[in-house]
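Visitor: output the structure for:
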Amino acid sequence: MNALIVEDKAYIRKGLINLLETVETDVKIIGECGSVKEAVVVANACKPELVFLDINLTDGTGFDFLDQTEHLDFKTIFITAYEEYALKALKIGAVDYLLKPVDYDELQSALKKIKSLPVSTQKEQIQTAKKVWYQNDSTLVLSLSDSFQVIELQELLFCESDKGYTTFYLADGKKYVVSKPIKVYEEQLEKLNFTRPHQSFMVNLKFIDKYDKSGIIYLKDGKKIPVSSRKKEGFIATFLNYNSL
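Guide: As a prediction, the model looks like this:
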């Protein structure tokens, strides 16, 4: 099977390749990618039969990659850190996954199982996992440099994105920085009354004190959030609708 590895950490990719060389298998690695954008291009060009797919990537999620390559037929084995939200989705969907660091026996077992699984069946399983991943959950698990931090989304004031990093500002004054862009979290947050008035910000509607028509949001703690001209009309409609409920 021609396989593609989509994982943003080079040492994980290298470790997986080394393990595959020791496993008795016909898997041949035809490419390595570290982002959704790159992986979509490579997958369309190489038509892999199997993809080892990280869930959280630098510019999006593994589900984003699958959405953009749904016209291709390949099997998928997810690679994930021990993240509660990710594992819940994968287990409910009954989708094959490998925990980082990848274990030899688990890799061998996943490969054996995946070979007998029809692509159509797995796509159905992945759709189930995707729904769980994006369901309205009251918490979010942030992968920080040294830990996994659980935050209550109802206590999240706003998020600010800058050069691929996102900072989460909480009502109690705490803030956490993750090395992922804001769009990774956009769909889940929008379902919980967050709005994106600017490319770099997502704001919790319940913490907005007022909107100045000059294009500035004032939060209840005094912070100011800009509204871009392109998103102004959509933001005002969302803001007024929320406050009329």
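
Visitor: could you use CA atoms for every contact and neighbour count after this?
Guide: Fine.

Visitor: how many neighbours does the closest residue to Val119 other than its chain neighbours have?
Guide: Spatial nearest neighbour of Val119, chain neighbours left out: Lys75 (5.8 Å); criterion: Cα to Cα, 6 or more residues apart in numbering. Lys75: 22 surrounding residues under other Cα atoms under 10 Å.

Visitor: would you confirm that Lys75 contacts Val51?
Guide: Yes - applying Cα atoms under 8 Å, one finds Lys75 in contact with Val51, separated by 6.2 Å.

Visitor: related to what we said a few turns ago, for the residue nearest to Val119, what are its contacts?
Guide: For Lys75, the contact set (Cα atoms under 8 Å, 6 or more residues apart in numbering) comprises 49-51, 114, 119, 122.

Visitor: return the closest of these with respect to Tyr169.
Guide: Proximity of these to Tyr169 (Cα to Cα) peaks at Val51, which lies at 35.3 Å.

Visitor: this one as well, want them side by side:
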Amino acid sequence: MIRAIIIDDEIQSRITLKNELSLLKVPFEIVAEANSVLTGVEKIDLFEPEMVFLDIHLGDGSGFDLIEKVKNRNFKIIFITAYNQYALQAFKVHALDYLLKPIVFADLKHAIDKAIHLSLNIQTNRIQYLLNDLNQKSNKISFSTTEGFTIHFIKDIIRCESDSNYCKIYFSNHEHIYLSKTLKQIEDQLINYGFERIHHSHLINMNHLLKYINKDGGEVIMSDGSKIPVSKRKKSELNLMLSKLAI
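Guide: The predicted structure is shown next:
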């Protein structure tokens, strides 16, 4: 039984969604409903759901406002929205599932199935990056070097490559720097800004990805022309992410 909360300021939309959920083979328990950011945060903190169906447009703010106010974001989210080109593009870019109103049963079933199988950590990272992108937060990063600190726009970082206990950072101006950090340490700093670990030695900025060649071992081509291998373990995850961007 999946404990869920529906947050939507339209009562008929909540009723319709509950009826649709009752037809699924996956059992849901709707532990609470809310119609605003304020009541939504209260219900989430009180009932600690496993999944939240979240409308983007609420009377006292947005679904994104709600996410930032919640104390513990340890639940899956399926976004719900009326047609909004900007919101839809944002969801596609960040590989997040969403439902368009009026909700189609087949789309609901598909979104729930994907949400169940997507790890909470991956979805949380993607949502955080979406929030950072929407709010235009923290667009710079500083790296400690032997000479002091070097400051860069995150959008200018193309990729990071592991070299033993060092890491090489490549930038869009064709410069690069060496850092005495592991790739995992760099990944922890950049994971919420559209970076994906596609190989144990490579972290890439998805905004600089130009092409994915899904044959042989699999590789990606970046905006600087570099070719980066994709590990077998990461191929299915990358395929899923890119399929959401396909037209």
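
Visitor: now what about the TM-score between them?
Guide: Superposed pair, TM-score by TM-score structural alignment, normalised by the length of structure 1: 0.53. Supporting alignment: 136 aligned residues with a Cα RMSD of 1.5 Å.

Visitor: keep only those of the contacts of Lys75 of structure 1 that are in helices.
Guide: Residues of these located in helices (DSSP state H): 114, 119, 122.

Visitor: neighbour-wise, which one of these leads?
Guide: Gln122 (20 neighbours).

Visitor: pretty sure it contacts Asp96?
Guide: No - when contacts are counted by Cα under 8 Å, Gln122 of structure 1 is not listed as touching Asp96 (9.0 Å).

Visitor: between Lys75 and Val51 of structure 1, which contacts overlap?
Guide: By Cα under 8 Å, 6+ apart, no residue touches both Lys75 of structure 1 and Val51.

Visitor: please report how far the residue positioned nearest the centre of structure 1 lies from Asn136 of structure 1.
Guide: By Cα atoms, centre = their mean, structure 1 has its centre lying nearest to Thr61, at 3.3 Å. For Thr61 of structure 1, the distance to Asn136 of structure 1 (Cα to Cα, to the nearest Å) stands at 17 Å.

Visitor: also Ala81 of structure 1?
Guide: Counting by Cα to Cα - Ala81 of structure 1 and Asn136 of structure 1 are separated by 22 Å.

Visitor: which of these two has more residues huddled nearby?
Guide: Ala81 (17 against 14).

Visitor: how much does the helix or strand that contains Gln128 of structure 2 stray from structure 1?
Guide: Using DSSP states H and E, the element containing Gln128 of structure 2 is helix 120-135. Mean deviation of helix 120-135 of structure 2 relative to structure 1 after superposition (mean Cα distance after the TM-score superposition for structure 1): 1.8 Å.

Visitor: C-terminal to that helix, what's the next element?
Guide: Downstream of helix 120-135 of structure 2, the first helix or strand assigned by DSSP H and E is strand 140-145.

Visitor: list the buried ones in that next one?
Guide: With burial defined by 16 or more other Cα atoms under 10 Å, not one residue of strand 140-145 of structure 2 is counted as buried.

Visitor: of the contacts of Lys75 of structure 1, closest to Ile92 of structure 1?
Guide: Looking across the contacts of Lys75 of structure 1 and measuring by Cα to Cα, the closest to Ile92 of structure 1 is Gln122, at 12.8 Å.
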